Structures are given as structure tokens and as C-alpha cells.
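A.B. asks: Here you go, sequence then predicted model.
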Amino acid sequence: MTGNREVDSGATETPRHRADGGGPAPSPEGASPPAPPPRGTVPLLAVAGGAAVANVYFAQPLLVTIGRDLGMSPALVGGIVTLTQIGYGLGLLLLVPLGDVVDRRRLIVTQLLLLVGALAVVAVAPAASVLLAGMAAVGLLAVVTQTLVVHAASLAPPDRRGRVVGQVTGGVVIGILLARTVSGLLADVAGWRSVYLASAVLTALLALVLHRSLPHRHGDAAPSTLRYGQLLRSTVTLFAREPLLRLRALLALLVFAAFSTLWSSVALPLSAAPHSLSHTAIGAFGLVGVVGALAAGAAGRLNDRGLSCWTTGGGLALLAVSWLPLAHVDDSLWALVVGVIVLDFAVQAVHVTNQTLIYALHPEAGGRLIGGYMVFYSIGSATGALAATSLYTAFGWGAVCALGAGTSALAFLVWALTDRDRLTDRDR
């Protein structure tokens, strides 16, 4: 399998061991590869992943309305986003690894049902304290998105894994980009509470459908026998043991710092002169970003052909180039459209490649690998958002673009110095 040669050559030259330290892992050649997942399963996982992760972003355009309704101070309103993100980060560390030791179908359905409860709490919250607790729970349970990605990877035959991961990741990206637009429209029609009620109903329906249609644990690896404490500690062991995991996690941090630099601050120049766009018009640019999500499927197919190295390098180069048109937002909205498409296309190409490669390191530890990797994604996103808004306030949009371009160029440099020579036989 050409897509795995890069992983093996970049990770270790010694025999592959199980992620729990229990000796050599079963050889992929000795196990029968999984059959393709039932038709419709992958699109269903993509829809579920997008719907789950959207809950993390629904509140962002509603903060002022929520704060006014519950009598919250500006500082307390800011805590809505902060607590949701903290909950999401804890979920990546504490919940996603559980997929390596329990039946993933049961874990997915259970998390979705608990998420329904958390969304209901938010929707009927009578006071700020209840709302904040509910939002933290929403963030914690929304990490079911990553369990869905891992499950999709385990369902796919090795020669189609990149394609499957790309499809599900594309659904997740669409969910992120459309969340703000959908929540704004629903809130305008029926109030902010309707957003969370509608999401609770949709999540409950998805839990029912997934319970009936998803196969049980199915794939190329047996469940781990680790206890929970050992499971969490082994995530650290994986980072210590696997250079490729550390490299791809670093690239994720830099790439999503650049991604967040754009999306956390682009509303500021658009709402100011000369454009002075409404919130609805600004939210519509999320629809433009959906075009870039098409890169997820394309990147997955390239990975299946053994071209992961070139996909990474090309994606990072496009990421750096995307800031050239983005720097001209004040002059032309078409420049923004072009820049958004190129940036989102590049980010998803690298993200899908990262997930496909690190999952292949230890399929039996897919939850720990993806969960640990996504922690760096979250760190990068939070760092980019904080730095971008601060820079815009002090120096304007040009400084934001300089930050995004510099972060993107640094990511390309890291790849060029550490990963460029890891070519597969087909690449050569």
C-alpha cells in the first residue's frame, strides 16, 4: 500500500509495536482487510460530524442577543465561547480515546444522546450559570465528531481510507462554516433558543439513524485492553514514540492558526467602511468557504495514490499564497472570495492528509492518535483567533494578513525541512 510507506519510513525503522506497549502489533498483511462500508454510511457519518461540530460555533453570532436576554455582563458573555472551547479540548483528551477500548457505535450513539440533553439545557436555560454549564457540556460532547472520523477510517479498506476520511472531514468543515449562518438565520426568525432546540431534535434523529445503520466495531484492528488511566497515558507515549505524529501535529497547529486568523477577524474589516456589510452578508462568506471543503475529498484520493507528500507541500504553498488576495479585502470583495476558497482548499488538503497518515501508524489507537492530534488543532485555532483580533485592533487588517502569511510560510518551511524527503516509491 503506497499510502503507508511514508508513514513507516517517517516513523521508525524498528518493527511496529502496539500503541499500548504490549509487543508487536499485528501485521496488516496477516489480517483480512475490511470490506467497504455499506452504501450511504460514509455520507451519513459526514452529515453527523458536521451537525455535531456546528454546535461549537452556533453561539458566536448570537452572543449579544444571549447576553441581553439573560442579563449577562460583556465579560460573562465572552465566557460562552471560552467554556465551549475548553469543553471541546477536554473532550479530545478524555472522550475520543474511549473509541479504542469500547464499541464505537455505542460510544457515538451515547455521546449524541448526551449532547441532546446538553443542547436542551442551553435552550431552556433560565440563568447565565445554567447556560454556561450547558455550553461547557455541549463542547465536551461535540467531540463525537472526531470519533465519527476515526470510525469512518476504521470502516474503510486501506486503499480507500484517504477518500473516506476526506468525505467525512469535508462534512465536518461544511458544518463549521455554515454554523454561524444557520444560527443567525434561525435566531432572526424564532429567537436564539430555537437554534439549540432545532439542533437537539436533529441530533436525536441522527442518533436514532446511526444506532440502526452503523455496523459495530469493524475494521483492521482489535480493541485495546488498556484501562482508562493507561489509555490516557498511552497518548503521551504515542507522541514520544512517533516522529510523524509530532510533525503532523505541529503542522496542524500552524495551519489552523492561519485558518483561525482569517475567520476570527474577517468580519471586522467587512463591517467597517468602505464595505459596511450587514451580519447576514458577512455570514454569507461562510458559504464561499464551503467550496474549499471540496479539497477534502480530492486530498483523500491523492493520499490513496501515495501522493501524501506532494499533497502536503502543495497545500501549504497554496495556504501561503492565499494571503495575497486576502490582503486586498478593502479594495475588492472578489479578492476575498478568491482568497477564502484557496485558503480553505489548502487547509483541508493538509488536514485530511494528516489524519490519514497518523491513523495508519496504529489503527488500534486511532482514537488516541486523532484526539491528541486535534488538541494541537484547538491550540492553533485559539492562538490564531486571539492574535488576529488583537493585531486588528492595534494595527489594522494588513497586520492580520502579515500574521496569517507568516504562519503559513512557517508551516511550509517546517514541511520543507523535515518532510520533503519522505517520498513514496510512486512519488519518486
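C.D. replies: Received it, and whenever you're ready, just let me know what you need.
A.B. asks: hey, let's count contacts and neighbours off CA atoms from now on
C.D. replies: Noted.
A.B. asks: wait, L141 sits on L113?
C.D. replies: No - L141 is not in contact with L113 according to CA atoms under 8 Å; the separation is 9.4 Å.
A.B. asks: if I read this right, T145 contacts A54, doesn't it?
C.D. replies: No - contact between T145 and A54 fails when scored by CA under 8 Å: they sit 9.7 Å apart.
A.B. asks: the more surrounded of the two?
C.D. replies: T145 (28 against 25; other CA atoms under 10 Å).
A.B. asks: how about the helix or strand harbouring V165: buried residues?
C.D. replies: Here V165 is covered by helix 161-190, with elements defined by DSSP states H and E. Of all the residues in helix 161-190, those buried under the rule 16 or more other CA atoms under 10 Å are 161-184, 186-187.
A.B. asks: now V201: how far from L113?
C.D. replies: 10 Å (CA to CA, to the nearest Å).
A.B. asks: The two: which has the busier surroundings?
C.D. replies: L113 (19 against 14).
A.B. asks: now the strands for the stretch 101-250 of the chain?
C.D. replies: For the stretch 101-250 of the chain, strands defined by DSSP state E, counting those that start in this stretch do not occur.
A.B. asks: Number of residues surrounding the nearest residue to P243 once chain neighbours are set aside?
C.D. replies: Leaving aside its chain neighbours, P243 sits nearest to A11 (5.4 Å; criterion: CA to CA, 6 or more residues apart in numbering). A11: 18 surrounding residues under other CA under 10 Å.
A.B. asks: same thing with A281?
C.D. replies: What A281 shows, counting by other CA under 10 Å, is a neighbour count of 14.
A.B. asks: Give the other helices and strands that the helix or strand where it lies contacts.
C.D. replies: Assigned by DSSP H and E, A281 belongs to helix 279-283. Applying 3 or more CA pairs under 8 Å, 6 or more residues apart in numbering; DSSP states H and E, we find helix 279-283 packed against helix 161-190, helix 267-271.
A.B. asks: so which of the ones you listed comes closest to G99?
C.D. replies: Proximity to G99, assessed across the helices and strands packed on helix 279-283 by CA to CA, is greatest for helix 161-190 (16.4 Å).
A.B. asks: putting a second one here so we can go through both:
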Amino acid sequence: MTHSAALPLPRDDAPLSRFAILLMAVACGTMVANLYYAQTLIDVIGPEIGMSAGVAGLITTLTQLGYGLGIILVVPLADLFENRRIVLISAVATVLGCIAIAISNGPATFLIASVMTGVGATGVQVLIPLASHLAPPERQGRVVGTVMSGLLFGIMLSRPIASFLAGSMGWRATFLLSAGVIALVAVALLIACPQRRPKGGMHYGEVLSSTFSQLGKYRVVRMRAFYQASMFAAFNLFWTAAPLSLIHDFGLGHNGIGAFALAGAGGALVAPVAGWLADRRLTGPASLGALIALSIGFLLADWTVTAGSLIGFTIMAVLIDAAVQVSQITGQKLIFSLDPHARGRINAAYMTVMFVVGALGSVIGSTTYEAGGWSLSAIAGAAIGGVAALVFILFDRGASATR
């Protein structure tokens, strides 16, 4: 990328400013939110573009599939090519995908655009390791925590934002506005985000083939991938079953569910605290505490629903989201400290396990709710956290200790 004299760009060794950190967090949130906008709008989008109810279910599946492909095929490139450039190309792909979704008039074009948007959104998984590279070691946890908070806010706020915009401006406007915001964020990243050129020295095929060997090479990556896959499964379980409980047990409509999700996003505020704990070499206790808190959150959530306490249920949503966030940030602090030259591949392997296994949580959530209502879903969520905590106690053996 050519540097213009009229536009001085940050050097490779430039310090990571507070503005750049917040910008990275915003970029993560705005890009990843595109994976979830359509989930809320399927019943509106399907009939307008001539998509049958059965095919409409592919909207979510193909967007997530695109994201999964991007994790495997794009994220390892961070070990080969200048990182900011990969993020900017991903942002452009996301913008084009959003525009294509907004102007699509048939199922085929919509679904292809959804895959493209999902692939583009994986730029966030290059941006997070980039932030860890650029942060000083003593602040790495807090920087990653702040950037990750943007990611979680994007996930949690995407559904209420999509519902609001679709109701006031139409569903196409949601994606057009998203494209505009991401384009502005990309320009800001070009100006404010420092570059990072990796050591390289390998071909793309070698990078891909060595990605999943990182799981065999590092025990800590295997353990942390298991913990976070469990956490992500429980997270997806909760946000699949909880809206059903809000409808049937509390009589809420879409606006009420959106408000509940908005309140639940408060769990993201724990991210800087989790980063501070990681920087204080407390990754082990924080990780175990998060797993235990997840199980307690589900058990108390069952009690609050039985008691008819919407406020209590909301507090448990915040607790569960906070537990997931603490586990994610402490885990990434650990895996990012292993090999700076393989950070992209390590993150790709870690995120693939988390993503594939975690996606089962949505299936478990819908199945358990249909079989036994919210109580059975809550018991399943508590069991997932309990098994992960038991594995930590019996088998972690220092894998989660700060290095």
C-alpha cells in the first residue's frame, strides 16, 4: 500500500493510541453485527424477496457459514501479510455484501450476498490479534478486553437495532446504513490504525496446513478452545431459549425482547475488568470463576423465571454474558502470548473450535425448550458450565496460568 505524503499513516512501531483502541472496538462491533441483523428480520425479508419459509432458514445458516469459512481461510493470512490491509479488505467485502443484500430481489442473490458478508466480517478476528500485537505487554489484556467489548456489544445490540430500523425505515435501510458506517470506520482505520508486517516466510498452503497443527502443538490452545466452545454454546443456548421464555412466561413482544437484549449487553462492560485481571496474572482464577458463574447464572435464571421476576432474569442475562466475556478475554490473553509469528493461525484454530462447537448451543436451546420449557434449557446451560468447570479443576494443570 502506497503511503501518500499528504496522509501520514501510522508506522509499524507506532504506539496504540486510546482513540485507535476505541476505533478497533467500534470496527469489531459494526462488522460482526452483520451476522445477526437478518436473524431478527427473516419473517419480513422472506416474503418480500420470494423466499419460502424453509429456504428463509438458510439466511442465518449461510451467513454463519461464510463467517466460518473466513475464519479458516482469511484469518491465518495475518501471519503472512500486513494486518491492517487484511482488515481493510475485509471491511470493503462487508460493505459490498451489505449493499448487495439491500438491493437483492431474489433468494439466490440475497443468500450469496449473505455468505460474502459473513466472510468479510472475519476481519474482526484479524483486528483482535492485531490489537494484542500493538499493545504493550503490561496492557495487553486491557486492550484486548476493550476491543472484545466492542465485539460483544455488536452481537448483543444487532437484534434490537435491526428491529428498530426495520420498523421505522425498512429492512433494506438496515444494511445500507451498516454499509455506510463500516465504510466510515474503514477510512478511520486507514488513518489511525498502525500497520503490522508479520515475519512471513511461508506459502499460503503451508499456513493453512499448519493452522490446526497449533491445537496439537499447544496444550493451552486445546484447553482454552474447549472452555470457550462450552461458554459459546451456553451463550447461544441462552439467547435462543430466553426470548421464547420472555414470550411465553412474561408475555413480552418484540420490543420487550429487544429491551431485554439491550440490558443483557451490559455484560460487555466487564471486558476491561477481565483484561485488568489478565494483566495482573490472574487468568486462572478468573477463568474458573467465570465457568462457575455461568452455571450459577443459569440456575438462578431458572429460579427467577419460576418466581416471575423479569428484573432478576435480566440480571442473570448480564451475569451470563459477563462470564462468557471474562473467559474469552483471559483465554485470548493466554493464546496470544504463545508465538507472535503464529498468532493468526492460533486464533483461527481456536475460533474455529469455538465457533463449530458453540453453534450447537442454538440447537440445544431450541430442543430443550420445546421438550421441557425454560427449566430444561436452564438445566442444560448449567450443566455445560458445570462440566467445563469440572474439566478445568481436574485437567487444566496450569494451562490457564498467566505466562
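C.D. replies: Noted; the coordinates are in hand. Because the structure is predicted, anything quoted here is derived from the model rather than measured.
A.B. asks: rewinding a little: just confirm the residue nearest to P243 of structure 1 contacts A240, I think it does.
C.D. replies: No - applying CA under 8 Å, one finds A11 of structure 1 not in contact with A240, separated by 11.0 Å.
A.B. asks: ok so, going back, quick check: the residue nearest to P243 of structure 1 vs D419 of structure 1, distance?
C.D. replies: From A11 of structure 1 to D419 of structure 1 the distance is 11 Å (CA to CA).
A.B. asks: Check A365 of structure 1 too.
C.D. replies: A365 of structure 1 is 23 Å from D419 of structure 1, by CA to CA.
A.B. asks: Which one's more surrounded, the two?
C.D. replies: The residue with more neighbours, out of A365 of structure 1 and D419, is A365; 30 against 19, by other CA under 10 Å.
A.B. asks: mind checking what that one lines up with in structure 2?
C.D. replies: In structure 2, the residue paired with A365 of structure 1 according to TM-score structural alignment is A342.
A.B. asks: ditto for G396 of structure 1
C.D. replies: Aligned partner of G396 of structure 1 by TM-score structural alignment: G373.
A.B. asks: can you pull the contacts of that match?
C.D. replies: S245 (CA atoms under 8 Å, 6 or more residues apart in numbering).
A.B. asks: so which helix or strand takes in it?
C.D. replies: helix 360-395.
A.B. asks: could you dump the helices and strands packed on helix 279-283 of structure 1 to JSON lines with distance to A387 of structure 1?
C.D. replies: Below are those laid out as JSON lines (distance: least, CA to CA, whole Å):
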{"stretch": "helix 161-190", "distance to A387 of structure 1": "20"}
{"stretch": "helix 267-271", "distance to A387 of structure 1": "14"}
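A.B. asks: among these, which is nearest Y359 of structure 1?
C.D. replies: helix 161-190 (9.5 Å).
A.B. asks: so the closest one aligns onto which residues of structure 2?
C.D. replies: Going by TM-score structural alignment: helix 161-190 of structure 1 matches residues 140-169.
A.B. asks: Now that stretch on structure 1. Mean distance?
C.D. replies: Stretch 140-169 of structure 2, aligned to structure 1 and superposed, deviates on average by 0.4 Å (mean CA distance after the TM-score superposition for structure 1).
A.B. asks: Would you map the helices across the stretch 101-250 of structure 2?
C.D. replies: For the stretch 101-250 of structure 2, the helices defined by DSSP state H, counting those that start in this stretch cover 107-121, 124-134, 140-169, 171-192, 204-211, 213-217, 219-248.
A.B. asks: ok now do the corresponding residue of structure 1 for V357 of structure 2, which residues does it touch?
C.D. replies: Matched across to structure 1, V357 of structure 2 falls on G380, judged by TM-score structural alignment. G380 of structure 1 makes contact with A252, L253, L254, V255, F256, A257, A258, S260, according to CA under 8 Å, 6+ apart.
A.B. asks: Can you give the distance from the host helix or strand of G380 of structure 1 to the centre of its chain?
C.D. replies: Under DSSP H and E, the secondary-structure element containing G380 of structure 1 is helix 366-395. In terms of CA atoms, centre = their mean, to the nearest Å, the centre of helix 366-395 of structure 1 is found 11 Å from the chain centre.
A.B. asks: Give me the buried positions along it.
C.D. replies: In helix 366-395 of structure 1, counting by 16+ other CA under 10 Å, buried: 366-385, 387-389, 391-392.
A.B. asks: L252 of structure 2 in helix, strand or coil?
C.D. replies: coil (DSSP: H, G, I helix; E, B strand; the rest coil).
A.B. asks: hang on, it packs against L246?
C.D. replies: Yes - the criterion here is CA under 8 Å, and L252 of structure 2 meets it with L246 at 5.6 Å.
A.B. asks: neighbour-wise, which of these two wins?
C.D. replies: Each of L252 of structure 2 and L246 has its neighbours counted (other CA under 10 Å); L246 has more, 20 against 16.
A.B. asks: Neighbours of A53 of structure 2, how many?
C.D. replies: 12.
A.B. asks: Now do the same contact list for it.
C.D. replies: G46.
A.B. asks: Please pull up the equivalent of it in structure 1.
C.D. replies: Per TM-score structural alignment, A53 of structure 2 is aligned with P74.
A.B. asks: just to revisit the earlier point, distance between the helix holding A281 of structure 1 and the chain's centre?
C.D. replies: The chain centroid and the centroid of helix 279-283 of structure 1 are separated by 23 Å under CA atoms, centre = their mean.
A.B. asks: Please work out which residues of structure 2 line up with that helix.
C.D. replies: Under TM-score structural alignment, the match for helix 279-283 of structure 1 is residues 254-258.
A.B. asks: buried sites along that stretch?
C.D. replies: For stretch 254-258 of structure 2, using 16+ other CA under 10 Å, the buried residues are G256, I257, G258.
A.B. asks: go on, stretch 372-383 of structure 2?
C.D. replies: In stretch 372-383 of structure 2, counting by 16+ other CA under 10 Å, buried: G373, W374, S375, L376, S377, A378, I379, A380, G381, A382, A383.
A.B. asks: could I get the residues you listed as JSON lines with distance to V75 of structure 2?
C.D. replies: Shown next, in JSON lines, are the buried residues of stretch 372-383 of structure 2 (distance: CA to CA, whole Å):
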{"residue": "G373", "distance to V75 of structure 2": "39"}
{"residue": "W374", "distance to V75 of structure 2": "37"}
{"residue": "S375", "distance to V75 of structure 2": "38"}
{"residue": "L376", "distance to V75 of structure 2": "37"}
{"residue": "S377", "distance to V75 of structure 2": "33"}
{"residue": "A378", "distance to V75 of structure 2": "34"}
{"residue": "I379", "distance to V75 of structure 2": "35"}
{"residue": "A380", "distance to V75 of structure 2": "32"}
{"residue": "G381", "distance to V75 of structure 2": "30"}
{"residue": "A382", "distance to V75 of structure 2": "32"}
{"residue": "A383", "distance to V75 of structure 2": "32"}
